[in-house]
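1. structure for this input, please:
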Amino acid sequence: MEARAKRGMTASTQGLRKAITLRYAVALYVSSVLGSGVLVLPGLAAQLAGPASLLAWVLLSIVSYPFAYTFASLSARKPEAGGIYSFTKESFGVRVATVTGWLFALWFVTGGPAVMLIAASYVAYAFPMSRAETFVVAGGIIFSVFVVNYRGIVMSNKVQLAVVVSIVALLLATVISSSYLVRLENLEPFLPNGLLPIGVCAALIFWSFLGYENVSNVAEEFSDPKKDFHRSILLSVALVSGLYVAVAFVTVGTLSYKSGGSVAPFAAILSNVLGVYGAIGTAILAVFIIFGTANAYMTGM
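-> Prediction:
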């Protein structure tokens, strides 16, 4: 029976296309980690700890690499479609692995719609709409994710890469165009509330660095897992960490976090690029980011 099960598993996975190359792997990693928190958390963290919140971003950027590298190494060593399930099964047995797999699936089923509503709320922030219309927009986003994944891994890869390039371009444009408004005197006092808020900030933004484990679920679809997992994780951690720290620095350096609200700081920063259309730009960026995250996790299911 065990031999038959193994043969069945082999038959079910041998049709997987080895379509994930280095650039697509980076796109999956970036979109799995870089969520809507990049629009909200830099402002919230700065409100808690002031300029010292930058230390929390830098610290977590550094410690995220060992976490990410662990999953990348496991996937490169044993590139299976099971990902986290396979790792847990090998370490703790079938029962624990089954629970882990169901928890991962439950997160997407319950968290996915909630995240789509966040994206829709950003759209409603720019284009006033009713509650029902907000739900329709959220449904449209999640439906588009299903359509893209239904077309297969090749289509999903191409869409994911385009979305990530757009996200990175918009974030970089925002940071670069706002850099002339950064004032070093805005970094003083550096510790307005002491050291304790730095730890609170770290706990708050910790969740922004989770997601590297998701790509392990598509390890079997890597064209060269032994090489591309290690290269892509280096590039991805550097890119994600760099974007987080850059947005946080501009948020603090321009005092945008004092504009009020959790969404307002990034909208204020983006206004440096788009003027009065800053809210619209924020909505577009939010939809891109959340679509990319949902598509990455759907690909990994």
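2. C-alpha only now, for contacts and for neighbours.
-> Noted.
3. Leu204: neighbour count?
-> 14 (other C-alpha atoms under 10 Å).
4. sorry, slip of the keys, the one I care about is Leu170.
-> So Leu170, with other C-alpha under 10 Å, has 18 neighbours.
5. wait, what's in contact with Gly199?
-> Ala56 (C-alpha atoms under 8 Å, 6 or more residues apart in numbering).
6. from Phe206, how far off is it?
-> 10 Å (C-alpha to C-alpha, to the nearest Å).
7. got it, and Ala3?
-> 43 Å.
8. those two: which has the busier surroundings?
-> Neighbours per residue, other C-alpha under 10 Å: of Ala3 and Phe206, the larger number sits with Phe206, 15 against 8.
9. need the three-state assignment for the more buried one.
-> Following DSSP: H, G, I helix; E, B strand; the rest coil, Phe206 is assigned to helix.
10. once you drop chain neighbours, what's closest to it?
-> Once flanking residues are discounted, Phe206 sits nearest to Leu60: 7.0 Å by C-alpha to C-alpha, 6 or more residues apart in numbering.
11. next: Phe108.
-> With C-alpha to C-alpha, 6+ apart as the criterion, Phe108 has its nearest non-adjacent residue at 7.5 Å, and that residue is Tyr297.
12. right, and the one you found touches Tyr212 too?
-> No. At 10.7 Å, Tyr297 does not count as touching Tyr212 under the criterion of C-alpha atoms under 8 Å.
13. so between the two, which is more surrounded?
-> Taking neighbours as other C-alpha under 10 Å, Tyr297 and Tyr212 compare with Tyr212 leading, 25 against 21.
14. what about the nearest residue to that one once chain neighbours are set aside, how many neighbours?
-> Closest residue in space to Tyr212, ignoring its immediate chain neighbours: Ala68 at 5.4 Å, by C-alpha to C-alpha, 6+ apart. Using other C-alpha under 10 Å, Ala68 has 21 neighbouring residues.
15. to compare with the earlier structure, here is another sequence to fold:
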Amino acid sequence: MTTLATTSRSSALFRRKQVEQLISEGGQGQGGSLHRSLGVWQLTMLSVGATLGTGIFVVLGQAVPEAGPAVVVSFVIAGLTALFSALSYAELAGAVPVSGSSYSYAYVTLGEIVAWICGWCLILEYGVSVAAVAVGWGQYLNELLDGTLGVTIPAALASPPGDGGYFNLTALVVVLLAMVFLLGGAKESARANTVMVVVKIATLVLFCAVAFLGIRAGNYAPFMPLGMAGVSAASTTLFFSYVGFDAASTAGEEARNAQRDLPRAIMLSLAIVTLLYCLVAAAAVGAMPWQRFQGSEAALAEIMKSVTGQRFWAVLLAAGAVVAIASVVLTVLYGQTRILFAMSRDGLVPRVFARVHPRTGALRANTVIVALFCGLLAAAVPLGQLAEATSIGTLFAFALVNVAVIVLRRTRPDMPRAFRAPLFPLVPAVGFILCIWRMFDLDAVTWKVFGIWMAVGLAFYFAYGRRRSRLAAAGE
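-> Just a heads-up that it's a prediction; the model follows:
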């Protein structure tokens, strides 16, 4: 009897939702439904907006000293590493076009407890990254204000306690601005994001145009001064500049033609970002000797100023960075609310996160709660190592998506798929291995934070989610 009860409890943890059930629930929330208003262009801009942010504006100062001029190759390697997981995301986004991204994919393939763990990782990834990115926004805003008006925000109001300030007001402001856009609905948010993405792409293209004027052929020699080991190390640093391409998958229930457009948006956004990264890197190392990148967190601004001899261009770049980071905050906050919406609809988190405004289709209560939490976290808590924990949460979710592709191909081989990852099962298998490899490459303190977060998440699931699961209530 005890053995049977234990087996029953164990199987209940791995109960799965049917794909058809998940799709039939699409868009439905408490009091209203999400509006299908996003086309492939808006979805692509959503993923580009989440990916193309602080990374390219500061990451060269870390990666170029590791690889030298061959940092361009490092960007390509990092992009190919992300490509394996992107192909898996594209297949599942087309086959299971719902909100929730990898959380929903895990629910139909690996079971409820795995889906919960995946969702909990996404909450860490999205929530903390919103706060971390918001902190960086104030630094670029100060540079912009100093260059245009000759004023700066006092350190007391531009940094959290423990980092030289009392309250990071600028971080809270940018999160609240993103919240205001999201409260208008997905269509209005997508429009605002598209404008911001166009601005930041234009800023990077302008940088390339200016930097190419200052290119010296000698700066590319030797091309690989630190060997292939340096190129590989830099690719590890740069991999996280690609995180965010999966943002479109959180919009599965607000896309007009999700099965067709989601795979296209994911792959197109990765191609756009990779091309921009390689162009910026090639222009940057050609315009400034690679040794001078050491310790520079504003390499692009330095190059603009050096080539033109005028500070105006550096200020213009700071303006582009302000817009770029605001776009990241908006899109990542959007993704966070949609994941919580999916988890709430399944009963695993409180129902308030599934409330939909009947007129606008906005998740008002969800958005306000998440924005206030992330904004106050950024304003009042020195994130430090916690911000690095987003990397491990992201990689874990990516790894599960690769596994989910394999499982769904085996269990539902005849299910319609708008896109199929090529060379199955090689592509998802390699994607999984690369994610695990990157995870074990992270610091021990990151694993410690991740372990604590997982323990808290499992405690919440067994105390709340397991008992209120809609799948359990239906006896499935």
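16. quick one on the thing from earlier: looking at structure 2, name the residue matched to the residue nearest to Phe108 of structure 1.
-> When structure 2 is aligned by TM-score structural alignment, Tyr297 of structure 1 is paired with Val332.
17. swap in Tyr122 of structure 1?
-> Mapped onto structure 2 by TM-score structural alignment, Tyr122 of structure 1 lines up with Tyr140.
18. tell me the contacts of its match?
-> 318-319, 321-322.
19. same check on Ala124 of structure 1?
-> Ala124 of structure 1 neighbours (C-alpha under 8 Å, 6+ apart): Thr134.
20. next helix or strand past the helix or strand containing it?
-> Using DSSP states H and E, Ala124 of structure 1 sits within helix 94-126. Following helix 94-126 of structure 1 in sequence order, the next helix or strand is helix 131-150 (DSSP H and E).
21. centre of the chain to that following helix, how far?
-> What separates the centre of helix 131-150 of structure 1 from the centre of its chain is 19 Å, taken as C-alpha atoms, centre = their mean, to the nearest Å.
22. ok, now stretch 296-309 of structure 2?
-> With C-alpha atoms, centre = their mean, you get 27 Å for stretch 296-309 of structure 2.
23. center of structure 2 - which residue?
-> What sits nearest the mean C-alpha location of structure 2, by C-alpha atoms, centre = their mean, is Gly244, with 3.0 Å.
24. matching it against structure 1, which residue comes up?
-> In structure 1, Gly244 of structure 2 lands on Gly211 (TM-score structural alignment).
25. what separates that match from Phe229 of structure 1, distance-wise?
-> Gly211 of structure 1 is 15 Å from Phe229 of structure 1, by C-alpha to C-alpha.
26. ok, Gly82 of structure 1 next?
-> Note on Gly82 of structure 1: its distance to Phe229 of structure 1, by C-alpha to C-alpha, is 16 Å.
27. when these two are compared, which one has more neighbours?
-> Taking other C-alpha under 10 Å, Gly82 of structure 1 and Phe229 do not tie; Phe229 has more neighbours (27 against 20).
28. what residues are up against the counterpart of Phe229 of structure 1 in structure 2?
-> Superposed on structure 2 with TM-score structural alignment, Phe229 of structure 1 falls opposite Leu262. Listed by C-alpha under 8 Å, 6+ apart, the contact set of Leu262 of structure 2 reads 40, 43, 90, 93-94, 97, 248-249, 252, 255.
29. likewise for Thr100 of structure 1?
-> 84-85, 88.
30. from Ser104 of structure 2, how far off is the aligned residue in structure 2 for it?
-> Aligning on TM-score structural alignment places Thr100 of structure 1 opposite Cys118 in structure 2. Distance, Cys118 of structure 2 to Ser104 of structure 2, by C-alpha to C-alpha: 9 Å.
31. Leu122 of structure 2 too?
-> Distance, Leu122 of structure 2 to Ser104 of structure 2, using C-alpha to C-alpha: 11 Å.
32. of the two, who's got more company?
-> Per other C-alpha under 10 Å, whichever of Leu122 of structure 2 and Ser104 has more neighbours is Ser104, with 30 against 25.
33. have a look at how far, on average, stretch 189-202 of structure 2 is from structure 1.
-> Aligned to structure 1 and superposed, stretch 189-202 of structure 2 gives a mean residue distance of 0.5 Å (mean C-alpha distance after the TM-score superposition for structure 1).
34. which residues in structure 1 does that stretch align to?
-> The alignment of stretch 189-202 of structure 2 onto structure 1 (TM-score structural alignment) covers residues 156-169.
35. buried residues in stretch 106-115 of structure 1, which are they?
-> 108, 112-113, 115 (16 or more other C-alpha atoms under 10 Å).
36. returning to what we had before: got any residues that touch both of Tyr297 and Tyr212 of structure 1?
-> Jointly contacting Tyr297 of structure 1 and Tyr212 under the rule C-alpha under 8 Å, 6+ apart are Ser32.
37. who's in contact with Val329 of structure 2?
-> 50, 130, 133-134, 174-175, 178.
38. at which residues are the helices of structure 1 located?
-> All helices of structure 1, identified by DSSP state H, fall at 2-13, 22-33, 37-49, 53-77, 84-92, 94-126, 131-150, 153-178, 196-205, 225-253, 264-274, 278-299.
39. name the stretch among these that sits most buried.
-> Highest mean neighbour count among the helices of structure 1 (mean count of other C-alpha atoms under 10 Å): helix 22-33, with a mean of 26.
40. now it on structure 2. Mean distance?
-> Relative to structure 2, helix 22-33 of structure 1 is 0.9 Å off (mean C-alpha distance after the TM-score superposition for structure 1).
41. where in structure 2 does that helix fall?
-> Residue span in structure 2 matched to helix 22-33 of structure 1, by TM-score structural alignment: 40-51.
42. now do the matching stretch: everything it contacts.
-> Stretch 40-51 of structure 2 is contacted from outside by 190-191, 193-194, 196-197, 241-248, 251, 255, 261-262, 264-266, 268-270, 272-273, 324, 327-329, 331-332, using C-alpha under 8 Å, 6+ apart.
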